[in-house]
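K.L.:
3D model of this:
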Amino acid sequence: MSLFKAVTLFCSITLAGCSAFSSSEQPKGRIDQSALATYTKLGMQYLQAGDTASAKESLQQAALADPGYAPALNGLAMVFQAEREPELADQYFQRATQADPNSAMIFNNYGAFLFSQQRFEEACKALARSTEDPFYTQRAQAFENLGRCYRLIDRDSAAEHVFNRSVTLSPLRVTAHIELADLYLDKGQASLAAQHYAIFQQQLDAQETQHFAKSLWVGVRLARHSGNPSKAASYALLLKNLYPNSEEYNKFKDTGL
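P.N.:
Okay, the predicted model is just below:
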């Protein structure tokens, strides 16, 4: 069955009044928004399943019908990102943000893409836009992403602020707590660092999260600070065994702790 027939069948079953894009059926200049949404949803489902060819076909149907339909443009950008076509991904992300300059979700996706390309200054700007919408359901994640970005361009004060915004909105954000602990250790504020690490430890004990390179590196430093060399050694061994190529393990070796 062709994609066109599949979508038409899907529409007839699930969406009353949904139709394919046919100029003979639609009044001139009028676009069926439900069909746009259906093509886009189907395209994103294909993308999640790893079928980028079908995803492109479906999303392109929506984009051709309405070249300014931001969700489809965002979807195509994500498809090209998955296919490792960064120039095309960038083009479609830019078109999507221009089509809907108020979409926190699109700016978050674009920021994540720029981050993956190590275009950190641009990534921070896009991620900052994604935090502006107070109704964005992933706003805590967006603040966390922005904080990680700020750290990479040496804006630690700004990073501290947005990490705190993240844990205010979502008190159990693991990465934000570890990043804050790391920042406070760098500032010589070990007691504050320990408070954030304790929240991470509670989730670890409840088996709701697991260690990663930075959590182990922070653990090494806190254990040393509290005078617990055996615990520091345990964290260091895990860091060496699990993340031997990490930046954190390189820092551990460089410090000679």
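
K.L.:
please make it C-alpha for all contacts and neighbour counts, starting now.
P.N.:
Fine.

K.L.:
any chance you could map the helices in the stretch 1-150 of the chain?
P.N.:
Along the stretch 1-150 of the chain, the segments classed as helices by DSSP state H, counting those that start in this stretch run 3-14, 33-48, 52-65, 70-82, 86-99, 104-116, 120-130, 139-152.

K.L.:
export these to CSV and tack on distance to E160 and mean neighbour count?
P.N.:
As requested, the helices of the stretch 1-150 of the chain are exported to CSV (distance: least, CA to CA, whole Å; neighbours: other CA atoms under 10 Å):
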stretch, distance to E160, mean neighbour count
helix 3-14, 47, 15
helix 33-48, 33, 21
helix 52-65, 38, 21
helix 70-82, 30, 25
helix 86-99, 27, 19
helix 104-116, 19, 23
helix 120-130, 14, 22
helix 139-152, 7, 24
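
K.L.:
distance to L204 added to the ones you listed, as CSV?
P.N.:
Shown next, in CSV, are those (distance: least, CA to CA, whole Å):
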stretch, distance to L204
helix 3-14, 43
helix 33-48, 29
helix 52-65, 36
helix 70-82, 32
helix 86-99, 36
helix 104-116, 26
helix 120-130, 28
helix 139-152, 19
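
K.L.:
close enough to count as contact, I153 and F120?
P.N.:
Yes. If you go by CA atoms under 8 Å, I153 and F120 touch, sitting 6.9 Å apart.

K.L.:
OK, contacts around R139?
P.N.:
Residues near R139 by CA atoms under 8 Å, 6 or more residues apart in numbering: 130-131, 133, 166, 169.

K.L.:
L183 versus the nearest residue to L3 once chain neighbours are set aside, what's the distance?
P.N.:
What sits nearest to L3 in space, not counting adjacent residues and going by CA to CA, 6 or more residues apart in numbering, is S58, at 7.2 Å. According to CA to CA, to the nearest Å, S58 stands 45 Å off from L183.

K.L.:
another sequence for comparison is provided below:
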Amino acid sequence: MKKKWTGLVAAVLLAGCAVQPTNGGSDVANRPVDSESRQRARAFTDLADAYLARAQYKVALDELRKAITADNQFGPAYNIYGLIYMELAEDKLAEENFRRAIELDHSDSQARNNYGWFLCTRGRYDEGLEQFSTALRNPLYSRPEQAMANAGLCAEKKGDLALAEANLLKSLKLQPDNPDTLIKLAGLNFRQGRLVETQRLLGRHAELAPPTAESLWLGVRLERKLGDRAQEAAYGLQLRKRFPDSNEARQLLAGQYE
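P.N.:
Next up is the predicted model:
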């Protein structure tokens, strides 16, 4: 799943998004974690992360250059570089920087999560799933539900619906009220013809978050399958009014329900 020391997301986003300098000198390899230069690198990286969240890529890159100048062994800066380059479709630079972040800290599960999502979105499903698995083997990883959800989406892209469902359910068990995971699981159930469970999950999503183009489009197709034309029309009306420029609204207008 976007976005961010995160991924999906990105996300959810993913994880849900990040550069250029990838070769750190050996003179700072043993620099103390709490040194002034490390603190400056962290501060600049935090700023870059914030600018990335607002899609201000140029400013984010400027902050990352400052971070690397302060401490070119600070792995999280390369992670954000990778996210930015991923958003810019600079795949070679994105991969170089994700790999550099992991090289500097093999236990950086967030970098592995982001790299895994990058690989999955480029059709390298098995490599991506391996990165998620490695991230999840770290007992200190603070956001395992994110890697589990991304692994579920990656497995679905690969066509392994059983693995996709298993990972999404694990993620939801750790974070039961995550609307992004709920809607992804609802969509997976819909694809498998489990309409009652889809309806339940869609209802739960509605309790937790405002409707999205994705949830409304799923509602349209679900109610169409269930034969409730009134509810189908209600979902469709909301989709056209709230998200008129979305891909989902275009599919609705074109009658592309499958």
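
K.L.:
overlay them and tell me the TM-score.
P.N.:
The TM-score (TM-score structural alignment, normalised by the length of structure 1) is 0.71; 220 aligned residues with a CA RMSD of 3.1 Å.

K.L.:
distance of the most centrally placed residue in structure 1 from N250 of structure 1?
P.N.:
Compute the mean C-alpha point of structure 1, and by CA atoms, centre = their mean the closest residue is A112, 5.4 Å away. A112 of structure 1 is 25 Å from N250 of structure 1, where distance means CA to CA.

K.L.:
count of residues packed around the residue nearest to L208 of structure 2 when sequence neighbours are not counted?
P.N.:
Closest residue in space to L208 of structure 2, ignoring its immediate chain neighbours: P179 at 6.3 Å, by CA to CA, 6+ apart. Neighbours of P179 of structure 2 under the rule other CA atoms under 10 Å: 22.

K.L.:
tell me the one of the contacts of R139 of structure 1 nearest L237 of structure 1?
P.N.:
Distance to L237 of structure 1 across these (CA to CA) is lowest for S166, with 30.6 Å.

K.L.:
and stretch 72-82 of structure 1, how far from structure 2 on average?
P.N.:
On superposition with structure 2, the mean distance recorded for stretch 72-82 of structure 1 (mean CA distance after the TM-score superposition for structure 1) is 4.2 Å.

K.L.:
shouldn't F115 of structure 1 be in contact with R148?
P.N.:
No. Taking contacts as CA under 8 Å, F115 of structure 1 lies outside contact range of R148: 9.6 Å.

K.L.:
does F200 of structure 1 lie in a helix or a strand, and which?
P.N.:
Element membership for F200 of structure 1, per DSSP states H and E: helix 190-205.

K.L.:
other SSEs contacting that helix?
P.N.:
If you count contacts as 3 or more CA pairs under 8 Å, 6 or more residues apart in numbering; DSSP states H and E, helix 190-205 of structure 1 packs onto helix 174-186, helix 213-225.

K.L.:
just say which of the ones you listed is most tucked in.
P.N.:
Among these, ranked by average contacts under mean count of other CA atoms under 10 Å, first place goes to helix 174-186 (a mean of 23).

K.L.:
aligned counterpart of T137 of structure 1 in structure 2, please.
P.N.:
When structure 2 is aligned by TM-score structural alignment, the residue opposite T137 of structure 1 is S142.

K.L.:
where's its match relative to R100 of structure 2, distance?
P.N.:
For S142 of structure 2, the distance to R100 of structure 2 (CA to CA) stands at 21 Å.

K.L.:
same thing with R137 of structure 2?
P.N.:
Applying CA to CA, the value for R137 of structure 2 to R100 of structure 2 is 20 Å.

K.L.:
for the residue nearest to L208 of structure 2, give its distance to P244 of structure 2.
P.N.:
According to CA to CA, P179 of structure 2 and P244 of structure 2 sit 22 Å apart.

K.L.:
ditto for D71 of structure 2
P.N.:
Here D71 of structure 2 is placed at a distance of 46 Å from P244 of structure 2 (CA to CA).

K.L.:
over to G203 of structure 2?
P.N.:
Separation of G203 of structure 2 from P244 of structure 2 (CA to CA): 23 Å.
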